[in-house]
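Engineer: Quick one, fold the following:
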Amino acid sequence: MAKIRPILSYPNPILAQVAKDIETVTPEICRLAEDMLETMYDKEGLGLAAPQVGESCRLVVIDISGPEKREEPLVLVNPRIVSQEGQVDSSEGCLSVLNYRSKVQRAEKIRLQALNLEGQPVEMEMDGMLAICLQHELDHLNGVLFIDRISRLKRSLYEQKLKKWIKKDKLP
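Structural biologist: Predicted structure coming up:
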């Protein structure tokens, strides 16, 4: 049975590490994927990467049919973008970056290679929300948060707010 895992918050150092490739899709990896989906749905997210739940491996789950519905879960092992085109601005938030949203520039279309939970190779082309969400989750696998992609001024303003919340012991 899937369990809800705690989500790490910025500035946890695990979020800044590059995740390791998954050598073999094991029953433990499948359980982790189930836990991640359950956690993502519980927190009303659209995507979640393994480092966000403290696991340094290249696994992401996405379901852009949510957060209310659970109709299109996508689980990808060792995903990587092999081509991209165009640019689009997206307003992004993150389950690991508390109470903050900002515009981020992403590729408009991407081609992706990965493995599924059966260990079989998959290749997909995507655009729109799915492409944006996937790029966001792939950043997590590379130790990058969306706030690493915004201006220094916006980032420092967010960090000042975060310090006040921590000092007052009132994290949102």
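Engineer: can we go C-alpha only for contacts and neighbour counts from here?
Structural biologist: Noted.
Engineer: Helices of this protein, start to end?
Structural biologist: Secondary structure of the chain (DSSP state H): helices at 27-42, 128-141, 152-167.
Engineer: would you turn these into CSV with mean neighbour count and distance to L112?
Structural biologist: Shown next, in CSV, are those (neighbours: other CA atoms under 10 Å; distance: least, CA to CA, whole Å):
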stretch, mean neighbour count, distance to L112
helix 27-42, 19, 19
helix 128-141, 22, 9
helix 152-167, 13, 29
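Engineer: Turn the ones you listed into TSV, including distance to R80.
Structural biologist: Converted to TSV, the helices of the chain look like this (distance: least, CA to CA, whole Å):
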stretch	distance to R80
helix 27-42	17
helix 128-141	7
helix 152-167	27
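Engineer: Let's see this one next, to set against the first:
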Amino acid sequence: MDLSVVSFPHPTLRYKSKPIMRVDAELHAIADRMLELMYEHNGVGLAANQVDLPIRMFVMNPAGKKDEGEEWVVINPEISKPKGTESAEEGCLSLPGLYGDVKRPKSVYLSAYDISGKPIEMEVDGFASRVIQHEKDHLDGVMFFDRMPDESRRELDYQLEEMDTDFRSKQSTGAIPPDDELVARLKTWTDKYA
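Structural biologist: Model prediction:
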């Protein structure tokens, strides 16, 4: 499976992913590759949008190391019953080097499926809760900086503009296809799994 992490402002990062209706061997392989990429990039979570797939799945391991903690493959997540709030610094594999404080609920209730099709129904708190919320945001086309207050977000504007300029210059040389082509490719995946 030839997947790689896409960088902001890749259009798939703003795409609201489609629910997964079937799990097959290829989806298992995608989940395995996503976990590998997450570890390669020193991440704790990775959403399908971040590897240019418009489907509602993310992987995570709050420990961030392959042989530590617990690996999760989460399909079609829904979040409810938020409790409390806290601010903490977040980063993103699609925004390398960018960090900002984001206020989120301390705990949430997760309803989803694992890669075997078993339901996940549980209250999650602490760091794992933050990772779940961050990755679910990705599936809805929301980036962590969208959740930051305007004043804090402005501190990231220069770096975001630099990333945008770099992406657009790669498009102008043909190294990255134009946005409309990138978006058109998403239909292949939504037709297959959604």
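Engineer: where does the TM-score land?
Structural biologist: Taking TM-score structural alignment, normalised by the length of the first structure as the basis, the two superposed chains have a TM-score of 0.88; 167 aligned residues with a CA RMSD of 2.1 Å.
Engineer: List just the one of the helices of the first structure that sits closest to P6 of the first structure.
Structural biologist: Ranking the helices of the first structure by their distance to P6 of the first structure (criterion: CA to CA) puts helix 27-42 first, at 7.9 Å.
Engineer: what does the closest one correspond to over in the second structure?
Structural biologist: Under TM-score structural alignment, helix 27-42 of the first structure corresponds to residues 25-40 of the second structure.
Engineer: how close does the matching stretch sit to the first structure?
Structural biologist: Compared with the first structure after fitting, stretch 25-40 of the second structure deviates on average by 0.9 Å (mean CA distance after the TM-score superposition for the first structure).
Engineer: For L160 of the second structure, which non-adjacent residue is closest in space?
Structural biologist: In space, and not counting its chain neighbours, L160 of the second structure is closest to F8: 7.9 Å by CA to CA, 6 or more residues apart in numbering.
Engineer: and what of Y100 of the first structure?
Structural biologist: Spatial nearest neighbour of Y100 of the first structure, excluding adjacent residues (CA to CA, 6+ apart): G93 at 6.0 Å.
Engineer: so what corresponds to that neighbour in the second structure?
Structural biologist: Looks like G93 of the first structure aligns to G91 there (TM-score structural alignment).
Engineer: Then M129 of the first structure?
Structural biologist: Residue pairing (TM-score structural alignment): M129 of the first structure is matched to F127 of the second structure.
Engineer: distance of that match from K192 of the second structure?
Structural biologist: According to CA to CA, to the nearest Å, F127 of the second structure and K192 of the second structure sit 33 Å apart.
Engineer: how close does the residue nearest to Y100 of the first structure sit to E125 of the first structure?
Structural biologist: The gap separating G93 of the first structure from E125 of the first structure is 23 Å, by CA to CA.
Engineer: When those two are compared, which one has more neighbours?
Structural biologist: Applying other CA atoms under 10 Å to G93 of the first structure and E125 shows that G93 carries more neighbours, namely 19 against 15.
Engineer: List the contacts of the residue nearest to Y100 of the first structure.
Structural biologist: By CA atoms under 8 Å, 6 or more residues apart in numbering, G93 of the first structure lies in contact with 99-102, 146.
Engineer: what about the counterpart of L3 of the second structure in the first structure, neighbour count?
Structural biologist: Alignment note (TM-score structural alignment): L3 of the second structure maps to R5 of the first structure. Per other CA under 10 Å, the neighbour tally for R5 of the first structure reads 17.
Engineer: Show me the residue at the heart of the first structure, geometrically.
Structural biologist: For the first structure, E137 is the residue whose C-alpha lies nearest the centre (CA atoms, centre = their mean; 3.0 Å).
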